[in-house]
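> Next come a sequence and a model predicted from it.
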Amino acid sequence: MISFSSNELIALINSFIWPLTRILGLIAVAPPFGNNTVPVQIKLSFGIVLALIVAPTLPLTPDLDPISLNGVLVLAQQLIIGIGMGFVMRMVFSSIEMAGEVSGLTMGLGFATFFDPQTQGRSSAIAQFLVLTATLLMLTMNVHLAMLEALVGSFQTIPISTTFQMGFNSHKLVIWGEEIFSVGMRLSLPIVAALLVTNVALGILTRAAPQLNLFGIGFPITIGVGFLMVALIMPYLLLPLQNLFQHGIEAMQSMGAATQVPASTPGKP
């Protein structure tokens, strides 16, 4: 009969529950794992299987009672690290959603909105189309596997400890938020530029022929030009999205670089 002492049992539980908490934090936020259409049972089962694989490879974990105050603090520490790493990739998709929102509003499709199960809010048709395209490219390029690799590597750069000095660079996470706006505008720039030229041409046409019904011909033309530009830029989206995903993975990997950088030094992913 196999018997365990209380200390051995606590050590066994700690070696599993600490990495499981960090893994579940990433799965709860990062796409495509964090999508609300994915059942909770699938997310939990995937996290448990991944924790069972990762736990034996980790160094010794803190010898703490999981239900003590320090144990709860370590648990919260691991959850924050996992959510922070997943939030980086969530912001990558937020920038793609912003590009679709800007493009849709410029095309005149601001009224064509749908319920987005990922964000639990409204989203335009162009934004959902770009997000679905980016998700398929993400799975095709095995970015989800690179995310899991970065998560496993974080246990070396941000080890599990009781000092509560995680080495987690939260400043980098905040600076990374600017990517939502800069990348979103860059992705939507071809469509916005083409529609700007179209609107200028319609304005000149209206001045030259005031009897034309601008509202009657303007909306079909801007929507048609917008869809034409979306079709034209689709073959060229592979490289920008690939660079964006790579940038996101590098930002996840650098979240633990604060241990070598002073806290007052601004970092950028």
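Thanks, I have the structure now. These numbers were taken from a predicted model, which means no experiment stands behind them.

> switch to C-alpha atoms for all contacts and neighbour counts from now on
Fine.

> Spatially central residue for this structure, please.
residue 90 (1.6 Å; CA atoms, centre = their mean).

> can you tell me which residues contact that one?
Counting by CA atoms under 8 Å, 6 or more residues apart in numbering, residue 90 makes contact with 29, 30, 31.

> can I assume the second one is in contact with residue 86?
I take that to be residue 30. Yes: counting by CA atoms under 8 Å, residue 30 touches residue 86, with 4.2 Å between them.

> Next, format the contacts of residue 90 as a markdown table and append secondary structure, neighbour count and distance to residue 67.
Output for those, formatted as a markdown table (DSSP: H, G, I helix; E, B strand; the rest coil; neighbours: other CA atoms under 10 Å; distance: CA to CA, whole Å):
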| residue | secondary structure | neighbour count | distance to residue 67 |
| --- | --- | --- | --- |
| 29 | helix | 22 | 25 |
| 30 | coil | 24 | 28 |
| 31 | coil | 22 | 31 |
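
> got TSV for these, with distance to residue 10 too?
Below are those laid out as TSV (distance: CA to CA, whole Å):
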residue	distance to residue 10
29	29
30	30
31	33
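
> The stretch 51-200 of the chain: strands as residue ranges?
All strands of the stretch 51-200 of the chain, identified by DSSP state E, counting those that start in this stretch, fall at 113-116, 121-124.

> Most tightly packed of the ones you listed?
Highest mean neighbour count of these: strand 121-124, a mean of 17 (counted as mean count of other CA atoms under 10 Å).

> Now do that strand: everything it contacts.
Residues outside strand 121-124 that contact it (CA under 8 Å, 6+ apart) are 100, 101, 104, 109, 110, 111, 112, 113, 114, 115, 116.

> ok, second structure coming up, stack it against the first:
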Amino acid sequence: MLDVALITTFFLVFIRMASFVFSCPLYSMSGVPPLVKAGLSFILAVLVTPLVQPAPIEFPGGMWGFLLAVMSEVGVGLALGLVCTFVFNVVKIAGQMMDFQIGFAMSAVMDPMTGGMNTLVGKFLHFLTLVVFLNIDGHHMLIRALVSSFEMVPLTAAGINGPVTLLVLRIFTDTFALAVQIAAPIIAVLVITDLSMGLIGKTAPQMNIFMLGFPLKIAVGVSCLAILMPAFASIFKMLFDTLQKDLFMLMKGLA
């Protein structure tokens, strides 16, 4: 005889898992086949369902109540994935700011993995973040956080309120603030380089500043990036700590 409560619980757990996997930047890259994402969601749901408090068999409003419960689980998964996306995009946005100042913005190309325009330094820093995150078993941390979400936000118990909305907006604004802080040293050096070339152009008009400026700014920008690479270890640690804190605060708010 089929256990209706177990099937309902498994389905709702699978919905939350799938929503997170398909929205989290670590798993949602277009290079990962959808069947693999669905399979990962299914395996996680099978493992987590016995640990989750069973969902009610009857929902207020019948079928409409069940659909609202499904939408609630979709919202929880997407919200957690959205927070991960914001945090992972910090370094990518910082790299794009550096590219714009260096002059690499003109080499932006369409990235089939994300469906958007990507620049050289931005893509490099984005992949570097993913490699470091995988190297420290960050993907396991995300899975543990997702499993913990069923304890902090039980099935069908999630709710969106004013503090949750303000939290998401705060994380969104912090994304750009952190990106500016990360890119600020290189941008400052390149602005000084621009001012120096402007002064040289005034004192030596016969020099072709435009032809000299492009390779000079590339050399200065890449050199500064290489010098600052050791500092990215502390930046990555700060970002990953921020990710854990934001996920916890979001789950607490949704509960």
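Yep, it's here. Predicted, not measured: the structure shown is a model, and the values here were computed from it.

> follow-up on the earlier one: for residue 3 of structure 1, state which of the contacts of strand 121-124 of structure 1 is nearest.
Nearest to residue 3 of structure 1 out of those is residue 116 (CA to CA; 51.0 Å).

> That closest one -> structure 2?
Mapped onto structure 2 by TM-score structural alignment, residue 116 of structure 1 lines up with residue 111.

> Would you confirm that residue 167 of structure 2 contacts residue 252?
No: counting by CA under 8 Å, residue 167 of structure 2 stays clear of residue 252, with 10.9 Å between them.

> what do we get in structure 1 for residue 195 of structure 2?
Checking TM-score structural alignment: residue 195 of structure 2 goes with residue 200.

> any idea how far its match is from residue 94 of structure 1?
In this view, residue 200 of structure 1 and residue 94 of structure 1 are 30 Å apart by CA to CA, to the nearest Å.

> These two - which one has more neighbours?
A side-by-side neighbour count of residue 200 of structure 1 and residue 94, using other CA atoms under 10 Å, places residue 94 first with 21 against 11.

> Can you tell me what residue 32 of structure 2 aligns to in structure 1?
For residue 32 of structure 2, the aligned position in structure 1 is occupied by residue 38, per TM-score structural alignment.

> Kindly report the same for residue 175 of structure 2.
Mapped onto structure 1 by TM-score structural alignment, residue 175 of structure 2 lines up with residue 180.

> The residue lying closest to its match once chain neighbours are set aside: what's it in contact with?
Spatial nearest neighbour of residue 180 of structure 1, chain neighbours left out: residue 95 (4.0 Å); criterion: CA to CA, 6 or more residues apart in numbering. Residues near residue 95 of structure 1 by CA under 8 Å, 6+ apart: 179, 180, 181, 182, 183, 184.

> now structure 2: which of the residues you listed match?
Listed in the original numbering, those still in contact in structure 2 are 180, 181, 183, 184 (both residues aligned by TM-score structural alignment, their matches' CA atoms under 8 Å).

> how long is stretch 17-33 of structure 2 end to end?
Stretch 17-33 of structure 2 stretches 16 Å from its first residue to its last (CA to CA).

> tell me which residues of it are tucked away?
17-29 (16 or more other CA atoms under 10 Å).

> Make a markdown table out of these and add secondary structure and distance to residue 77 of structure 2.
Compiled in a markdown table, the buried residues of stretch 17-33 of structure 2 are given as follows (DSSP: H, G, I helix; E, B strand; the rest coil; distance: CA to CA, whole Å):
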| residue | secondary structure | distance to residue 77 of structure 2 |
| --- | --- | --- |
| 17 | helix | 6 |
| 18 | helix | 7 |
| 19 | helix | 5 |
| 20 | helix | 4 |
| 21 | helix | 8 |
| 22 | helix | 9 |
| 23 | helix | 8 |
| 24 | coil | 9 |
| 25 | coil | 13 |
| 26 | coil | 14 |
| 27 | coil | 13 |
| 28 | coil | 13 |
| 29 | coil | 16 |
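
> Matching residue 93 of structure 1 against structure 2, which residue comes up?
Alignment note (TM-score structural alignment): residue 93 of structure 1 maps to residue 88 of structure 2.

> burial of that match, as a residue count?
Counted with other CA under 10 Å, residues neighbouring residue 88 of structure 2 total 23.

> same deal with the one 4 residues further on?
Using other CA under 10 Å, residue 92 of structure 2 has 23 other residues around it.

> doesn't residue 120 make contact with it?
No: the pair residue 92 of structure 2 / residue 120 is not scored as a contact, 10.1 Å apart, by CA under 8 Å.

> residue in structure 2 matching residue 131 of structure 1?
By TM-score structural alignment, residue 131 of structure 1 lines up with residue 126 in structure 2.

> who's in contact with its match?
Taking CA under 8 Å, 6+ apart, one finds 88, 89, 91, 92 in contact with residue 126 of structure 2.

> among the residues you listed, which recur in structure 1?
Retained in structure 1 by both residues aligned by TM-score structural alignment, their matches' CA under 8 Å are the following of the contacts of residue 126 of structure 2: 88, 91, 92.

> who's sitting farthest from the centroid in structure 1?
What lies farthest from the middle of structure 1 is residue 211; by CA atoms, centre = their mean that is 49.4 Å.

> Let me know the secondary structure of that one.
Put simply, residue 211 of structure 1 is coil when judged by DSSP: H, G, I helix; E, B strand; the rest coil.

> Repeat that for the one 5 residues further on.
Using three-state DSSP, the three-state assignment for residue 216 of structure 1 comes out as helix.

> And it, what's its match in structure 2?
In structure 2, the residue matched to residue 216 of structure 1 (TM-score structural alignment) is residue 211.

> what's around that match, how many residues?
Using other CA under 10 Å, residue 211 of structure 2 has 9 other residues around it.

> got it, and residue 78 of structure 2?
Residue 78 of structure 2 has 21 neighbouring residues, counting by other CA under 10 Å.

> what does it align to in structure 1?
Checking TM-score structural alignment: residue 78 of structure 2 goes with residue 83.

> wait, doesn't its match sit right on residue 26?
Yes: between residue 83 of structure 1 and residue 26 there is a contact under CA under 8 Å: 5.0 Å.

> Give me the common contacts of those two.
Joint contacts of residue 83 of structure 1 and residue 26 (CA under 8 Å, 6+ apart) do not exist.

> For whichever residue in structure 2 pairs up with residue 140 of structure 1, give its distance to residue 141 of structure 2.
The alignment partner of residue 140 of structure 1 in structure 2, by TM-score structural alignment, is residue 135. Using CA to CA, residue 135 of structure 2 is found at 12 Å from residue 141 of structure 2.
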